[in-house]
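Engineer: generate coordinates for the sequence data below:
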Amino acid sequence: MHKSFKVENRLDYRILRWILAVALISGVIVSAIQVVLDAQRVSTDLDNQASQTIAMVKDASTQAVFSIDADLANQVVDGLFAREAVRLAQILHANGEPLSSRERPLTESVFRPLINWMFGAERQFRTELMRNGNSDTVYGYFVVHYDTAPAANIWLGRAIVTFTSVIATAVILGMVLYFVFYMLLTRPLLRIVNSVKQVDPAHPDDRLIATPSGHEKDELGHWVKATNTLLIAIGKSQERQREAEDRVSRLARYDQLTGLLSRDSFMDMLQADIEESKRNHTLLSVIVCGIDDFKSINDQCGFRTGDLTLQTVADRLMSCLNGSRFTIARLGGDQFVIVEKGLKDGFQAADTAEAILARISETMGVEGHNVSMTATLGIALYPSDAIQPDRLLQSAEQTMMLAKQKGRDHFQFYVASIDQEIRDRKQLEKDLSQALAMDQFHLVYQPQIDLQTKRVIGAEALLRWEHPVRGLVPPDYFIPVSENNGSIVEIGQWVLEQACLQAKLWADKGLPLRVAVNLSAVQLRQDRIVDDILGTLKRYDIPAGRLELEVTETSFMTNLSDAVAKLHALNRAGISLAVDDFGTGYSSLTYLKKMPVQHLKIDKQFIRDLLINEEDTRITNTIIDLGRSLNLTVVAEGVETAEQEYYLSQRGCKLAQGYFFSKPLRPAVFETFVQGFHQKIIENNA
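Structural biologist: All right, here's what the predicted structure looks like:
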C-alpha cells in the first residue's frame, strides 16, 4: 500500500525527526541547567562539609597543640581520614612545625580532567587554633584538604542519569507522538492517496475517493468531500468534452443524413476488410447501389421527402444486411455502397444483390406519399477485379453506371464473363425451382451386372432434367446447384419415390431387381431422413433389401457421428449401403470401419484408363483388394470395353456397370434390355 513512499519522505517520519530533535535539544538544555545547578550545590556542600568538620575538631586540635599532645593530635587527624573526601589533615604549631600530619593521594578517575575543571582538584582550608578565654593568642593552625572526586563522582552519576532520563523521555514522547500522528493523520492520508491512485484519469467520477473511517466530520473528511466534488465536476466536464469530440468525429466519419459511414471512413474500412480477406484467403464483394431516377422523387414530392426516402433506404439496408460480414456506407447523393466479406464465390454476392433489390423495391410511405423505387447495382470482386480499395470501388461504380444504361432494377458484375455465368446460374436456380412442379424430371436406370453369373442383379436410378429451352441439363451441372439452395431435399425425395415405385412395378412383372439411389449429403443432414426413407418403402410395399443407398465419402464428413447413426438405422432396417466414387475423397479406413456399408463403388475416372494408365490400374487393384479384405462387394463404374470387364472379373471385382453393358435406360427399355441380356447369356451357355 505504501511502497511508493520512501521512509525518509514520509510526513510522519519527518515529524518524528523534528519531535525527537526538539525534545532532545530541549532536554539537553534543561539537563545542562540542572547539572550546573547541581554542580554549584555540590561545590557549596564541599565548603559546608569542611566548615562543619573544622568546627567539630577545632577544640580538640586546640587542646592538642596547647598541651603539645601529639597523641591527641594524631587521634584527631586519624579520625578525619575516616572520611573519604579528606586528602590531607595537619595540626601545626604556631611556627608552622607539624604536631600531627597525614595525607593520601588524590582519587584516580577517568573523569579527573572534568572534575578538576568543574571543582578543582582539591579544596584547601586553614584555620587558627585559639583558646576561648584568650582569643588573641594563636597556638597553632589546623589544615585540611578535601579531594573533590568523591562528591564529583556522585554529581557525575546524577548528571548521567539526568541526561539519560531526558533522552529516554524524549524518545518515548517522540514515539508516542509518532504513533498518535500516524493513526490520526498519516494512515488516513495514505489511504486517501491509495484511493486517489485508483481514480481513472479518463473517468475520474467512476471511482471516487473513500473517506477514512472516523474522519467523516473532521478536516480530512471535508477535504475528501471537496476532492470528490472536484472529481465529479472534472468527470462531467470530460464527458461533455467526449460528447463534443464524438459529435465532431461522427460529423467527420458518418453521413449526417443517414447515419451510415461517410465515403472517407468507408475507404478506411474497405482497406481493413481487404487485408482481412487476404489473410483468410476469401473473396470480398463491393456493391454500389444507385437509386433509379431519384431526381423524380425530389421533383414530385419535395426534397424533405427525398431525404426521408434516403433515410428509409439506409434503414432497410441496415436491417437486410446486419452482421459483421457487411459494411454499409453512403457515397453521396442517391448512391450507397455495401461490402460483403468471407465469400466463397460470386454467387453469394449475387444472392446479396437480389436481397438488396427486393428490399429496396418495397413500397414505402413517406409523409403521406407512397414512394415506389428501384435500384441498380454494380458489383466488383476482390481479388479478381482489383486489389486496391480505390480501384475496387471505382470498378463497382463504373459497373453500376453501365448497368443503368441497360435498364433498371438489376445488378451487373464488373467482368462480363462472370456476370453472364452468374446470371445463367441464377436463371438455372429459378428454372430448377419450377422443374419438379412442371414435370421436367425423369429417371433412367443403368444395369448393374454380376461379373461372375453375367446377370443383371440391379439398377442405379439416375436423375435427368429435360429443360424446355436448354434441353437435357447434365446432372453434374444442376445437382450442385440444388444442393447449394436446398432444393435437393425435395428432389431427392421425388427420386426415392419414383425408384421405389419402379422397383414395385418390376417386382410385379417378375423382375425382383435391387434399385440403387444416390443420397445427397444435404439429405443425410435432415433430421427426418430415416423416417422418410422407411416410410417410402412401406408406402410402396417393397422389401428394404430391394433398396440400396449410395453415399459419397464427403457426405458424412461434416457430422460423422450423426451420419453414422442414421446410416446404421437404415442398415438395421435391411437397406444396403454403398460408398459411391470411392477413391476420390478422403478414403479413410477409419470411416469405412465406422460406416455400415456393404459395397464400394470404384469411380469411373479410374476405370476409364484401366490397363492404359499404370497409376489408375494400381488404384483399382488396391480398392478391389481392400474390399475383399473388408468383406465388401466392389462395384466398378464406367466399364466401357471387354478388356476392362475381363480384367475386373479376373481381379475379383463382383459387380460392374457402364456403357459396355448398357447406357442408362428408360424403364420400359430397361425391361427389354434385361430380358434380352439374360436370353443372350442363356444362348451363350447353350
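
Engineer: every contact and neighbour count from this point should use C-alpha atoms.
Structural biologist: Noted.

Engineer: for L284, what is the enclosing helix or strand?
Structural biologist: strand 283-291 (DSSP states H and E).

Engineer: give me the residues contacting that strand.
Structural biologist: 274, 277, 334-346, 349, 353, 373-383, 392-393, 396-397, 400 (Cα atoms under 8 Å, 6 or more residues apart in numbering).

Engineer: structure for this one too, so we can compare:
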Amino acid sequence: MADGLSIESILNQSLDLIAVINRDFTFAFVNDSYCRQAGLERSQILGRPVSELQGSDPASARMNTVFHRAFAGDMVEYLDDYRVGAVAKYMHVSYSPYHHDDESEVTRIVVSARDVSRLSEMESRLTRYEFLDPTTGLFNRRSFNVILEKEIYRAHRSAIPAIHAILLVSLQNFAELHQTFGPEMADVLLENTGLRIRQTVRESDYVFRYEGNDLTVLLTNIARTEDAAVVAKKIHEEISVPYSHQGIDTKVEAIIGIAAYPEDGETSSSLISHANSAVIDARNRGLAYCMYNREVFEHAIARITLRSELQRAFEHRQFILNYQPFVDVHGMPHGAEALIRWNHPTRGLLMPGVFIGLAEETRLISSIDRWALFEVCRQLSEWSDLPDLFVSINISAKDLLDEYLVEVVALALKKAGNVHPGRLKLELTERISMDDPDVSIRTMEALIELGVDVWIDDFGTGQSSLSYLKHLPADVLKIDKVFIDEIADNDEDREYLESITRAIRSRGKRIVIEGVSNGDQLAQLQNIDCEYLQGYYFSRPVGPQELYRLVTAGERLPMERPT
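Structural biologist: Predicted structure coming up:
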C-alpha cells in the first residue's frame, strides 16, 4: 500500500481471530489475536495441522466437515463454542472460500471468529422477557417459531425418520368468560388451562401461548401420526373439567386442530396453517378435535382465492347470461330463463352454484343481480322483432326485501327503451317468498302493477301450503324436477303430480314444469295440464344468439331427438 500498511498489519489490528487454512488443513496464516488466543507464537502455529490446536473432540469432527464444504465452494457460518488451544468461547465463525488469481479451484479457506459470549449472556438474561408469555408463563409465539424450526431441522438431518405434531388449541368461549368474570379471572383461567395441558403431555413436548386465546402444543418424536389424536383427546378432556368460581362451575371450551410433520407439511408456516385449517374443519363438523384434511384445506384455499377473484370478475365484466328455453307441450319455444355464468379466465365457465354463495357473503350479490336485470332488459330490446318472447330471471332474498327493487326494475325497463314489462318475468323461490310474507306480497303487488309477472320457483320444495300460496299475487308456479324424476316408471309419482297440478289450477295459477330430461318423461307430461315445460331434453342453456336461432327456426325442440 502507498502509506506502507500491509494487509497483514491490518489483519493484526483486528480483535477477530483470523486464520488462513491450506487444502491439507495446515495453517498458512494467523493474525495476532489468533496467536494470543492460542497462547503461541506465530512461528509455532504456521505449517501445523489444524487438528493439533483443536484436538479430536466432537466439535473438531464437525469442523472438518465444515472445511470440506468450504473447499467445495460454500460460504459457511455458525454460532457455537469455538476452541483455539485450551480455551473455548461462544463465537460467530465464518469460513470463506479463497480463489488464488482467478483460479476456479478453492486453494485456501479464510476463517474468521468473533467472540459473542457477552452477547450470549445478555440474550440469556433477556430470554424470560422475550420468549415467555407474561400471563401464562408459557413459551410465546416467537419461541414457538424458533423451537419448531429447530425440531424440523433436527428431524430433517436425522437418519431415523421422526414424526412431530402441532396441536392448535383454540379456546372458544374466552370472550364470554372475559365479559362475565373480568380480565383478571380470564387470565387465571388461561394460565390454568396452560398448566393442565403442560401436565398432560410429556417432558419432551412443548406448550406455547400462540396468540390471543390460542395455545399450541408441539409433540416431538411420536411413534405414529394417530398418536397425536390420542393426545388431543386427553388434552380436550382435561381442559373440559369445570372450574369452580364463586359457587359457579365454569367450563373452558376448546377445539383442537392437528397437523403432523412431515405428512402435513415440512415448514413451520405450513404446519400452523394446516393445524388452523383442522380447527375450522372441526368447528364446522361439531368435533372436539380433528386431524388436518388436505382436501378440506385445498377447498378452503380455493374458496378464499375465488372470493378475491369475484370482485375483479365483476369489475372486468366476466359474467355472462345463458338462456334455457321454455316450450309448450309440443316443444315450441316461447321464452327462456336467464342463467348467470362466470367466464373465469383460467377455470373456464363456472356455474352459479360455485360463486353465488360467495357473492352473498361479499355483498356483491345485489350488484350482480342488478347487472343481470339490466342485461336481460337490454337483450329483450335487441329481440324487438320477437315481441312475444319472454325471459325470466331469478331474484335473491336480498333483492326481494330491497325497498327500491320496483324502482330498479322500472329503471331497467326504461333504459332498455322499447321493452314491454310483460316480457319480463321475475322468479323467486318458494322459501324466499315465505321468509317475510307481508313484505313479499307488497313487493309482488307493486311489480305486477308495473306490468311485470312474478313466478314462484322450485314449488313443492318448501314448507308452504297451496292454501297460503293462493293469497300470493304470483301468477305462475314452477313445479320442481323432483316431482317428475320417476313419473315414467312410478304410477304413484305420476298420480301425485296430477293431483298437485289440479290443486294449483283450482287456485287460479298457471304451471311451468322444470327438469324434463328424457322422452319418457315428456310422454307422461303430455296429459298434464301445464303452460310450459323446461329441461335438458329440449335444450341446455345457450347463448343469446343460439336462443334467437332456436326461436326463429320455427321448429320443435329438441330439433334432433336423442336416441
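
Engineer: can you pull the TM-score for these?
Structural biologist: Their TM-score after superposition, calculated using TM-score structural alignment, normalised by the length of the second structure, is reported as 0.52; 336 aligned residues with a Cα RMSD of 4.2 Å.

Engineer: which residues touch the closest residue to F29 of the second structure other than its chain neighbours?
Structural biologist: Excluding its sequence neighbours, the residue lying closest to F29 of the second structure (Cα to Cα, 6 or more residues apart in numbering) is V20, at 4.9 Å. Contact analysis of V20 of the second structure by Cα under 8 Å, 6+ apart lists F27, A28, F29, V30, R108, I109, V110, V111.

Engineer: in the regular element (helix or strand) spanning V196 of the first structure, what counts as buried?
Structural biologist: Assignment of secondary structure by DSSP H and E places V196 of the first structure within helix 187-197. If you call a residue buried by 16 or more other Cα atoms under 10 Å, then helix 187-197 of the first structure has these buried ones: P188, L189, L190, R191, I192, N194, V196.

Engineer: next one: stretch 51-65 of the second structure
Structural biologist: By 16+ other Cα under 10 Å, the buried positions in stretch 51-65 of the second structure come out as Q54, S60.

Engineer: tell me the residues of the first structure aligned with it.
Structural biologist: Using TM-score structural alignment, stretch 51-65 of the second structure corresponds to no residues of the first structure.

Engineer: before we move on, back to that, could I have the buried ones of the contacts of strand 283-291 of the first structure as PyMOL selection syntax?
Structural biologist: Remark: buried members of the contacts of strand 283-291 of the first structure, expressed as a PyMOL selection using 16+ other Cα under 10 Å:
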select buried, resi 274+277+334+335+336+337+338+339+340+341+342+343+346+349+353+373+374+375+376+377+378+379+380+381+382+383+392+393+396+397+400
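
Engineer: which ones among the contacts of strand 283-291 of the first structure map onto helices?
Structural biologist: I274, S277, G346, A349, A353, L392, L393, A396, E397, M400 (DSSP state H).

Engineer: let me have those in CSV, extended by distance to Y646 of the first structure.
Structural biologist: Compiled in CSV, those are given as follows (distance: Cα to Cα, whole Å):
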residue, distance to Y646 of the first structure
I274, 57
S277, 53
G346, 47
A349, 51
A353, 55
L392, 59
L393, 62
A396, 59
E397, 63
M400, 61
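
Engineer: just to revisit the earlier point, and the helix or strand following the helix holding V196 of the first structure with helix 187-197, angle?
Structural biologist: Tracing the chain past helix 187-197 of the first structure, the next element assigned as helix or strand by DSSP H and E is helix 219-253. Comparing the axes of helix 219-253 of the first structure and helix 187-197 via axes from the mean of the first three to the mean of the last three Cα atoms, to 10 degrees yields an angle of 0 degrees.

Engineer: can you pull out the strands in the stretch 51-200 of the first structure?
Structural biologist: Ranges of strands within the stretch 51-200 of the first structure are 86-93, 98-103, 122-129, 140-147, based on DSSP state E, counting those that start in this stretch.

Engineer: of the ones you listed, which stretch is the most buried?
Structural biologist: Highest mean neighbour count of the strands of the stretch 51-200 of the first structure: strand 86-93, a mean of 24 (counted as mean count of other Cα atoms under 10 Å).

Engineer: quick one, that strand and strand 140-147 angle?
Structural biologist: Note on geometry: by the same axes, to 10 degrees, strand 86-93 of the first structure and strand 140-147 are set 170 degrees apart in direction.

Engineer: so strand 86-93 of the first structure matches what in the second structure?
Structural biologist: When strand 86-93 of the first structure is compared against the second structure (TM-score structural alignment), none of its residues find a partner.
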